[in-house]
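K.L.:
here are the coordinates; sequence isn't available:
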């Protein structure tokens, strides 16, 4: 089934088909936000950082929590010579964040060299979060603890082949964006 998040409809040939493709979307009346940080590489996914419900990312907790973890996970997955890429979120491009990155990462792609609003170039955005969501058993999510468990299970259930294929797809996506002059790609 195809899930259209805009109007909460599932287009499928049967109820079974919709359920099979995780077409169920339950939305509580009073949603809480949950921030999860994750990195991806051709060699695997990082261990996630799961913030407290309602907590937001600031340049302070980005520097104190996320960046040291990102560096350690980059080294674990890729060795000492890797390129750190981030999007253009405000905490990411804060002058103190950039200074920390320049001092502590072997290489990184600077904000000036990365297009804003570029989900088509971010493996997490164009593939990984959907894959994780499809791997989760949403019917088991009753509280914060069970949500965390399902997120971790969803992350660990992403197959290495699917991850590698999505990372390898990056180059063709990059050239498609150049061809469309930065328009979103399909």
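P.N.:
That came through fine. Keep in mind it's a predicted model, so treat the numbers as computed, not measured. Residues are numbered from 1 along each chain as shown.
K.L.:
going forward, measure contacts and count neighbours with C-alpha atoms only.
P.N.:
OK.
K.L.:
For the chain, which segments count as helices?
P.N.:
Secondary structure of the chain, counting by DSSP state H: helices at 15-20, 59-61, 67-78, 90-93, 95-104, 123, 129-135, 144-156, 160-168, 170-179.
K.L.:
could those go into a markdown table alongside distance to residue 47 and mean neighbour count?
P.N.:
Shown next, in a markdown table, are these (distance: least, C-alpha to C-alpha, whole Å; neighbours: other C-alpha atoms under 10 Å):
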| stretch | distance to residue 47 | mean neighbour count |
| --- | --- | --- |
| helix 15-20 | 28 | 14 |
| helix 59-61 | 17 | 15 |
| helix 67-78 | 7 | 18 |
| helix 90-93 | 19 | 17 |
| helix 95-104 | 19 | 15 |
| helix 123 | 16 | 19 |
| helix 129-135 | 13 | 17 |
| helix 144-156 | 9 | 17 |
| helix 160-168 | 15 | 16 |
| helix 170-179 | 22 | 14 |
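K.L.:
In CSV: those, plus distance to residue 4.
P.N.:
Formatted as CSV, the helices of the chain follow (distance: least, C-alpha to C-alpha, whole Å):
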stretch, distance to residue 4
helix 15-20, 12
helix 59-61, 34
helix 67-78, 33
helix 90-93, 29
helix 95-104, 36
helix 123, 21
helix 129-135, 13
helix 144-156, 21
helix 160-168, 22
helix 170-179, 23
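K.L.:
mind checking which of those helices is nearest residue 32?
P.N.:
helix 144-156 (9.7 Å; C-alpha to C-alpha).
K.L.:
Who are the packing partners of that closest one?
P.N.:
helix 129-135 (3 or more C-alpha pairs under 8 Å, 6 or more residues apart in numbering; DSSP states H and E).
K.L.:
here comes the other one, which I'd like you to weigh against the first:
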């Protein structure tokens, strides 16, 4: 979820002033407009352009299969260019449904099935430990006046992700899995 408001962390953004009126005001919208984004990276450093979901959409199996069929699979086939690949996703309910699993098994070379993937494993997903944070950081430096500006900024941030850093994040996957095994699935960061 990305919002139009600038991110402000009062624990990290401190002011040393003599007069309380000198503290800069950080305006916050009561209910900022938000957009839900779907993105994919490859171990070769490729970054799929972000896919924006319509406002109010609750993604179910049918919607996810349509996204995979119409957006994701064509991008993967283009980027993989005939090379073998493994599609990795987390354990969201629409990703693990029978309908989705059937579609994945019939249409992708290989993928992580729900019985392999930990139910809650953000420490293992390269998207969670690099691109999302980098895009969110760069997107939320300043507020966006409109949803169009927010989407344009998100798209630009995805486009500017350094290929070598994306590749590095993906290459750390195996060492992160080893750490998960060492700590017996406990949180480690």
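P.N.:
Ah, there it is. Only a predicted model underlies this, so the values are computations on that prediction, with no experimental measurement involved.
K.L.:
related to what we said a few turns ago, please name whichever of the helices of structure 1 is nearest to residue 46 of structure 1.
P.N.:
Of all these, helix 67-78 comes closest under C-alpha to C-alpha, at 5.7 Å.
K.L.:
Next, the mean deviation of that closest one compared to structure 2.
P.N.:
The superposed helix 67-78 of structure 1 is, by mean C-alpha distance after the TM-score superposition for structure 1, a mean 2.1 Å from where its aligned residues fall in structure 2.
K.L.:
Now do that helix: distance to the chain's middle.
P.N.:
Taking C-alpha atoms, centre = their mean, to the nearest Å, one finds the center of helix 67-78 of structure 1 at 16 Å from the center of the full chain.
K.L.:
List of residues touching that helix?
P.N.:
Here helix 67-78 of structure 1 makes contact (C-alpha atoms under 8 Å, 6 or more residues apart in numbering) with 39, 41, 43-44, 46-47, 80-82, 84, 101, 104-105.
K.L.:
Type out the ChimeraX command that picks the buried ones from those.
P.N.:
To isolate the buried subset of those in ChimeraX, counting by 16 or more other C-alpha atoms under 10 Å, use the following:
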select :39,41,44,46,47,82,84,101,105
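K.L.:
so what's the residue nearest the centre of structure 1 up against?
P.N.:
Nearest to the mean C-alpha position of structure 1, counting by C-alpha atoms, centre = their mean, stands residue 124 at 3.4 Å. With contact set as C-alpha under 8 Å, 6+ apart, residue 124 of structure 1 has these partners: 38, 39, 40.
K.L.:
Mind checking which of the residues you listed are in strands?
P.N.:
By the criterion of DSSP state E, membership of the contacts of residue 124 of structure 1 in strands covers residue 40.
K.L.:
In JSON lines, list the contacts of residue 124 of structure 1 along with distance to residue 147 of structure 1.
P.N.:
Listed next are those as JSON lines, based on distance: C-alpha to C-alpha, whole Å:
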{"residue": "38", "distance to residue 147 of structure 1": "16"}
{"residue": "39", "distance to residue 147 of structure 1": "19"}
{"residue": "40", "distance to residue 147 of structure 1": "21"}
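K.L.:
Return the member of the contacts of residue 124 of structure 1 nearest to residue 61 of structure 1.
P.N.:
residue 38 (14.8 Å).
K.L.:
State the distance from the closest residue to the closest one other than its chain neighbours to residue 35 of structure 1.
P.N.:
The shortest distance from residue 38 of structure 1 to any non-neighbouring residue, by C-alpha to C-alpha, 6 or more residues apart in numbering, is to residue 48 (4.9 Å). Separation of residue 48 of structure 1 from residue 35 of structure 1 (C-alpha to C-alpha, to the nearest Å) stands at 10 Å.
K.L.:
Now residue 35 of structure 1: closest residue in space that isn't a chain neighbour?
P.N.:
Residue 35 of structure 1 sits nearest to residue 51 (C-alpha to C-alpha, 6+ apart), 5.5 Å away.
K.L.:
What's the match for the one you found in structure 2?
P.N.:
By TM-score structural alignment, residue 51 of structure 1 lines up with residue 53 in structure 2.
K.L.:
Repeat that for residue 65 of structure 1.
P.N.:
Per TM-score structural alignment, residue 65 of structure 1 is aligned with residue 67.
K.L.:
try residue 100 of structure 1
P.N.:
Using TM-score structural alignment, residue 100 of structure 1 lines up with residue 103 in structure 2.
K.L.:
Hmm, residue 66 and its match touching each other?
P.N.:
No - using C-alpha atoms under 8 Å as the test, residue 103 of structure 2 is too far from residue 66 to be in contact (10.0 Å).
K.L.:
That'll do, ta.
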